[in-house]
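S.K.: can you look at this prediction? I've put the sequence above it.
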Amino acid sequence: MTLHHRLLILCGVVLLAGCARSGPTLDVFGPLPENASCRVALLPLADRSNYPQGGAIFYKIFLSELVASGRYQVVPEGDILEIYQQLMIYPSQLPSQEQLEIIGGRLGVSLFISGEILSMREPRSGVYMQPELTLILRLHDGRTGAVLWSTYHRRLGTDYHEVLHFGRINTIAGLARRMTREIITLWHQKGLAPCP
């Protein structure tokens, strides 16, 4: 094999690697209940990152994007926090299976969303910030608390870089908003139908 052929193969591999899938990954563990998406609740997210108020930031952004999509009736945050207080659950903790059943019953929802922020960073690279975010979101059956769907998503702000500096995301809030839209779009495509 000549050097020219090796270089062509190497270029082909590099180009194919550049086209690798970078969107959210959805794992399905069970079917969605009928009319599942009409009323949903977003539970506080557990934050495993060291980013100050990272879970709260992503929670607010995800909640606002769910409401803005116009596809779902979302339970107010205060109702959820009241139940957390009654069950003595810290908002930064993931509820147990038994607690999830109680939460679903009290909220009267067919689905609720929980999740974890695994990594949230905003390091500086020269003049620009390089935000990165890794998270897992889970859709639970409102009656049993069982996990129906799990979505893993990891992105860097530079993943959206197009030409020159266009498309580049320089803030963690901008990255979270973009990732949220990708997740909601994926869920909609996979069968989480909007309210009729």
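M.R.: Happy to help now that I have it. All values reported here derive from a predicted model rather than from experimental measurement.
S.K.: all contacts plus neighbour counts: C-alpha atoms, from now on.
M.R.: Fine.
S.K.: point to the residue nearest the middle of this protein.
M.R.: Taking C-alpha atoms, centre = their mean, the centroid of the chain lies closest to Leu137, which sits 5.0 Å from it.
S.K.: list the contacts for that one?
M.R.: Listed by C-alpha atoms under 8 Å, 6 or more residues apart in numbering, the contact partners of Leu137 are 113-116, 150-152.
S.K.: so of these, which ones are in strands?
M.R.: Cross-referencing the contacts of Leu137 against strands under DSSP state E gives 113-116, 150-152.
S.K.: ok, back up a step: distance from the chain centre to whichever helix or strand the residue nearest to the centre of the chain is part of, please.
M.R.: Assigned by DSSP states H and E, Leu137 belongs to strand 132-141. The chain centroid and the centroid of strand 132-141 are separated by 4 Å, computed with C-alpha atoms, centre = their mean, to the nearest Å.
S.K.: stretch 98-109 now?
M.R.: Averaged C-alpha coordinates place stretch 98-109 at 21 Å from its chain's average position (C-alpha atoms, centre = their mean).
S.K.: next up, a structure to set beside the first:
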Amino acid sequence: MPFKNQTDDPTISNLFYRIFLDTLIEEAHFEIIPEGQIRRILILERYTGNKEISRSLINAIRKRTGADALIIGEILESNRKELKLSVLIYAIDTSSGKLLWTTYYSKTGEDYRKVLHFGRPFTMTKLAKNMADDILYTWNEEHLGGCW
């Protein structure tokens, strides 16, 4: 599902969503429903993205795709000047509609500095990729998501 944008940066939710989706696809533990299939369901169900996800929408996604869970997210904070990003990602069980888990993650470019300037990302794209990798690493460590 596309991520909601709670910031003034109009492109950040799409940027993080695309990077996170690519990272999920690279991860062998998750089976991803193609984005076009989800977007078609959203159109058919007249979901605009500005409101909460209803139980009927969750049921429609489960019925049409067989998905066990939905990964939904929000971009809470974005600052390109200071290179800071905060996201909230949660998983919903499509059979019950209950929350499976929530991940809040907030980082700055400085958080990735190792020595001098080494390791520090200098673009929002690289920061988002580092964060996506960290989130999936944590999910794997906690055995959240796919089959292990």
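M.R.: Structure received. This structure is a prediction, so every number in the text was calculated from the model and none was measured.
S.K.: quick revisit: can I get the ones in strands among the contacts of Leu137 of structure 1 in TSV with neighbour count and distance to Glu122 of structure 1?
M.R.: Below are those laid out as TSV (neighbours: other C-alpha atoms under 10 Å; distance: C-alpha to C-alpha, whole Å):
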residue	neighbour count	distance to Glu122 of structure 1
Ile113	19	25
Ser114	21	24
Gly115	23	20
Glu116	22	18
Ser150	18	25
Thr151	18	22
Tyr152	18	20
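S.K.: show me the helices in structure 1, by range?
M.R.: Ranges of helices in structure 1, per DSSP state H, are 3-18, 54-69, 77-86, 97-107, 172-189.
S.K.: show me what counts as buried in the third one.
M.R.: Applying a neighbour-count criterion of 16 or more other C-alpha atoms under 10 Å, the buried positions in helix 77-86 of structure 1 are 80-81, 83-84.
S.K.: chain center to that helix, what's the gap?
M.R.: The answer for helix 77-86 of structure 1 is 21 Å, by C-alpha atoms, centre = their mean.
S.K.: what range does it cover in structure 2?
M.R.: Across structure 2, the stretch matching helix 77-86 of structure 1 (TM-score structural alignment) is residues 35-44.
S.K.: the matching stretch vs structure 1, mean deviation?
M.R.: In this overlay with structure 1, the average offset of stretch 35-44 of structure 2 from its partner residues is 0.5 Å by mean C-alpha distance after the TM-score superposition for structure 1.
S.K.: what's that stretch in contact with?
M.R.: Under C-alpha under 8 Å, 6+ apart, the answer for stretch 35-44 of structure 2 is 1, 48, 57, 60-61, 64-65.
S.K.: swap in stretch 39-55 of structure 1?
M.R.: By C-alpha under 8 Å, 6+ apart, the residues outside stretch 39-55 of structure 1 that reach it are 56, 59, 63, 72-77, 80, 91-94, 107, 109-121.
S.K.: go again using 7 Å as the cut-off
M.R.: Residues from elsewhere that reach stretch 39-55 of structure 1 (C-alpha atoms under 7 Å, 6 or more residues apart in numbering): 59, 63, 72-75, 80, 91-94, 109-121.
S.K.: now the buried members of those.
M.R.: 59, 63, 72-75, 80, 91, 94, 109-121.
S.K.: any idea how far Asp68 of structure 2 is from the spatially closest residue to His29 of structure 2 that is not a sequence neighbour?
M.R.: In space, and not counting its chain neighbours, His29 of structure 2 is closest to Gly146: 4.6 Å by C-alpha to C-alpha, 6 or more residues apart in numbering. The gap separating Gly146 of structure 2 from Asp68 of structure 2 is 10 Å, by C-alpha to C-alpha, to the nearest Å.
S.K.: since we're on the corresponding residue of structure 1 for Asp93 of structure 2, how many residues are nearby?
M.R.: Using TM-score structural alignment, the equivalent of Asp93 of structure 2 in structure 1 is Asp141. Neighbourhood size, Asp141 of structure 1 [other C-alpha atoms under 10 Å]: 24.
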